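1. Using only what follows, build the 3D model:
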Amino acid sequence: MESPGGAELCFPHLVNISCKKPMLPQSDAMLIYILLSVISVLTAALNLLVIISISHFRQLHSPTNLLILSLAVSDFLVGLLLMPIEILLTEACWFLGDLMCALYYVVVFIITSSSVGNMVLISIDRYLAICEPLRYTTRVTLDRTKICVCLCWIGSVLYNSMIFKDFLRQPDSQNSCYGECVVVLNYITGAIDFVFTFTGPITVIIFLYMRVFVVAVSQAQAMRSHVAAVTLQRAKTATAKKSEIKAARTLGVVVFVFLICFCPYYVPALVGQDIEDSRSSSTFVDWLLNFNSCLNPVIYAFFYPWFRKSIKVIVTLKMLQPDSCDLKIL
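-> Sure, this is the predicted structure:
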């Protein structure tokens, strides 16, 4: 059924209160569906490879890789859950009810803020590894890293439950018509979220990586100036330093891409506007935010040889062999 204006309604039997479907050309809609579906499958598949690699091979069980694993879990959930729903809602009609709308947004923000938290933890890890190498192994252990990761996810759940407590009570309070799923963070709530989810973490990340960059440059200069006098033991130490610096550079690229993908979403908060998130607006911004989850494992594959080796073992099913978890990946 069509509305008096000619547009098709989401709920034809509710003429006066139903939302209207956007009129997209069939060819354009098909192209969008195919493109977004490919991105969703790639995101889920690539991050699943990261999860399997780090979980399966004992040689990869390090504090840094545990943080990468936590980030891959959040990115995997984006590809498995959030992107498919975004695809289904390209036509802007929400058919799952108000409660599911509220839960959907809570899950979206939990995954987003946990990703930000993981980025902060990764930055702290690289800072300690480069700037305080003598105390790194004693201060950063697997058990402590596991606790930090758990606290990151638990804190994300509690924080977003508090932010959206009113929205969970009345999930339809901000909808302008029936069949719409929208959440609008008012100026106060948006400002709090802007500080705790964006400016605060980003400030910490940038500060730590600036310190890492300065120390890494000074270490590289020191190693070049003493290259003639190094012993075998010092050569091993220099190799370890080089490995740490390479890891910092790789994760720095991850953080840089993260900033590019996240900044457009928070532009309204920068200019003092309410942050509105709905199924009918800011489609490009939403997908740019989600696309970050697809880019992270691509960066790992490009920079990390261990990830490429583990992919070969997984794809060729060699990981099903006995004692495959003890294979040399590094």
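
2. use CA for all of it now, contacts and neighbours both
-> Will do.

3. In this protein, which helix is the longest?
-> helix 98-131 (DSSP state H).

4. Please generate a structure for the following sequence too, so the two can be compared:
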Amino acid sequence: MVLIAVDRYVAICEPLQYINKITIRRVKVTVCLCWACSVSYNVVLMKVGVTQLSHNCHGECNVLVTYVVGVIDSFVTFISPVTVIIVLYGRVFVVAVSHARAMKAHPFRASQLGTINKSELKAARTLGTVIFVFLLCFCPYYFPLFAGGDNNVAFAMPFLLWLMYLNSCVNPLIYAFFYPWFRKSIKLIVTLQIMQPGSSDINILSS
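-> Just a heads-up that it's a prediction; the model follows:
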């Protein structure tokens, strides 16, 4: 989501430089680096931070880490990325509003002021909704850690964990709600129309 936020920031705040800055090669390299850093970080975290494995019931395995490692992990994987996203979107919002006001006051100068494509703004609003839902799903999970790791909330941890997992389920629904082409793609997949000859020529962007 940080990478997408950066993409939306460049697209809206620096539209003339977008083609030069956001290239396919850079996107591929950045995504690969993102996954490589994520895997490496989690390997190191499991190697250094794990204190013990607990089994409260048959088939369950809880990984326990030290409080300090937990705080560091929350800053690296939650607070820092969310801060970057909020800062970028704050800038995007300010620029979008200023452009809209300028074009409303001077319609004939719209091209000189840098017109923001409606699809770019819609993508920004969609990502904003995704981030809001992300915070709703993840904040409850991290709250006990910053509350001092109170054992009184230990019974709720399975629920908080599943709430965090629920975010991955909700994201496709958000995209389906905002984008007709996404809904059409899902329909083609569910109805097995993608198995028919010529399915690759279907125009999902048409109404």
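
5. that older thread, next, the buried residues of the longest helix of the first structure.
-> 98, 101-131 (16 or more other Cα atoms under 10 Å).

6. swap in stretch 140-155 of the second structure?
-> Neighbour-count burial for stretch 140-155 of the second structure flags 140-142, 144 (criterion: 16+ other Cα under 10 Å).

7. can you map out the helices along the stretch 201-330 of the first structure?
-> For the stretch 201-330 of the first structure, the helices defined by DSSP state H, counting those that start in this stretch cover 232-262, 267-270, 283-303, 305-315.

8. Using TSV, lay out those helices together with distance to residue 162 of the first structure.
-> As requested, the helices of the stretch 201-330 of the first structure are exported to TSV (distance: least, Cα to Cα, whole Å):
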stretch	distance to residue 162 of the first structure
helix 232-262	22
helix 267-270	19
helix 283-303	22
helix 305-315	38
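
9. wait, which of the ones you listed is closest to residue 32 of the first structure?
-> For these, the distance to residue 32 of the first structure is smallest for helix 283-303, at 11.4 Å, taking Cα to Cα.

10. okay, that closest one sits on what stretch of the second structure?
-> Using TM-score structural alignment, helix 283-303 of the first structure corresponds to residues 158-178 of the second structure.

11. Identify the residues contacting the matching stretch?
-> Here stretch 158-178 of the second structure makes contact (Cα atoms under 8 Å, 6 or more residues apart in numbering) with 126, 129-130, 133-134, 137-138, 140-141, 182-183.

12. switch the cut-off to 10 Å
-> Applying Cα atoms under 10 Å, 6 or more residues apart in numbering, the contact partners of stretch 158-178 of the second structure are 122-123, 125-127, 129-131, 133-143, 153-154, 157, 179, 181-186.

13. And these, which of them are buried?
-> 123, 125-127, 129-131, 133-135, 137-138, 140-142, 181-185.

14. can you pull the buried residues of stretch 317-330 of the first structure?
-> For stretch 317-330 of the first structure, by 16+ other Cα under 10 Å, it's 319, 325, 329.

15. Residue 222 of the first structure: which of those residues is nearest?
-> Distances from residue 222 of the first structure to those, taken by Cα to Cα, are shortest for residue 329, at 30.2 Å.

16. which position in the second structure aligns with that closest one?
-> In the second structure, residue 329 of the first structure lines up with residue 204, judged by TM-score structural alignment.

17. Hmm, that match is touching residue 194, no?
-> No: between residue 204 of the second structure and residue 194 there is no contact under Cα atoms under 10 Å: 11.8 Å.

18. what sits in contact with each of the two?
-> Joint contacts of residue 204 of the second structure and residue 194 (Cα under 10 Å, 6+ apart) are 185, 188.

19. how much does the match of helix 283-303 of the first structure stray from the first structure?
-> When the first structure is overlaid, stretch 158-178 of the second structure sits 0.7 Å from its aligned residues on average, using mean Cα distance after the TM-score superposition for the first structure.

20. what about that stretch, distance to the chain center?
-> Computed by Cα atoms, centre = their mean, to the nearest Å, the chain-centroid distance of stretch 158-178 of the second structure equals 11 Å.

21. before we move on, what about stretch 179-190 of the first structure?
-> On Cα atoms, centre = their mean, the centre of stretch 179-190 of the first structure falls 21 Å from that of its chain.

22. quick one: terminal-to-terminal distance for it?
-> Its start and end residues considered, stretch 179-190 of the first structure measures 24 Å (Cα to Cα, to the nearest Å).

23. do the same with stretch 276-285 of the first structure
-> Stretch 276-285 of the first structure: ends 11 Å apart by Cα to Cα.

24. Minimum distance to residue 145 of the first structure: which of the helices of the stretch 201-330 of the first structure has it?
-> It is, among the helices of the stretch 201-330 of the first structure and with distance given as Cα to Cα, helix 232-262, at 16.8 Å.

25. Using the centroid of the second structure, identify the residue furthest from it.
-> Most distant residue from the mean C-alpha position of the second structure: residue 108, 36.6 Å away (Cα atoms, centre = their mean).

26. And for the residue nearest the centre of the first structure, nearest residue in space, chain neighbours not counted?
-> Centroid-nearest residue in the first structure, with Cα atoms, centre = their mean: residue 115, separated by 4.4 Å. With Cα to Cα, 6 or more residues apart in numbering as the measure, residue 71 is the residue that lies nearest to residue 115 of the first structure, at 5.9 Å, once sequence neighbours are left out.

27. One more: residue 65 of the first structure?
-> Closest to residue 65 of the first structure by Cα to Cα, 6+ apart is residue 54, at 6.7 Å.

28. The one you found reaches residue 330, doesn't it?
-> No: judged on Cα under 10 Å, residue 54 of the first structure makes no contact with residue 330 at a distance of 11.6 Å.

29. circling back: name the SS class of the residue nearest to residue 65 of the first structure, please.
-> helix (DSSP: H, G, I helix; E, B strand; the rest coil).

30. Next, work out how far apart it and residue 127 of the first structure are.
-> 22 Å.

31. Check residue 224 of the first structure too.
-> 22 Å.

32. Ok, residue 138 of the first structure next?
-> 15 Å.

33. show me what contacts residue 43 of the second structure?
-> Here residue 43 of the second structure is in contact with 37, 49 (Cα under 10 Å, 6+ apart).

34. any idea what it aligns with in the first structure?
-> Checking TM-score structural alignment: residue 43 of the second structure goes with residue 161.

35. cool, residue 61 of the second structure as well?
-> Aligned partner of residue 61 of the second structure by TM-score structural alignment: residue 181.

36. Can you report how many residues neighbour that match?
-> Neighbourhood size, residue 181 of the first structure [other Cα atoms under 10 Å]: 29.
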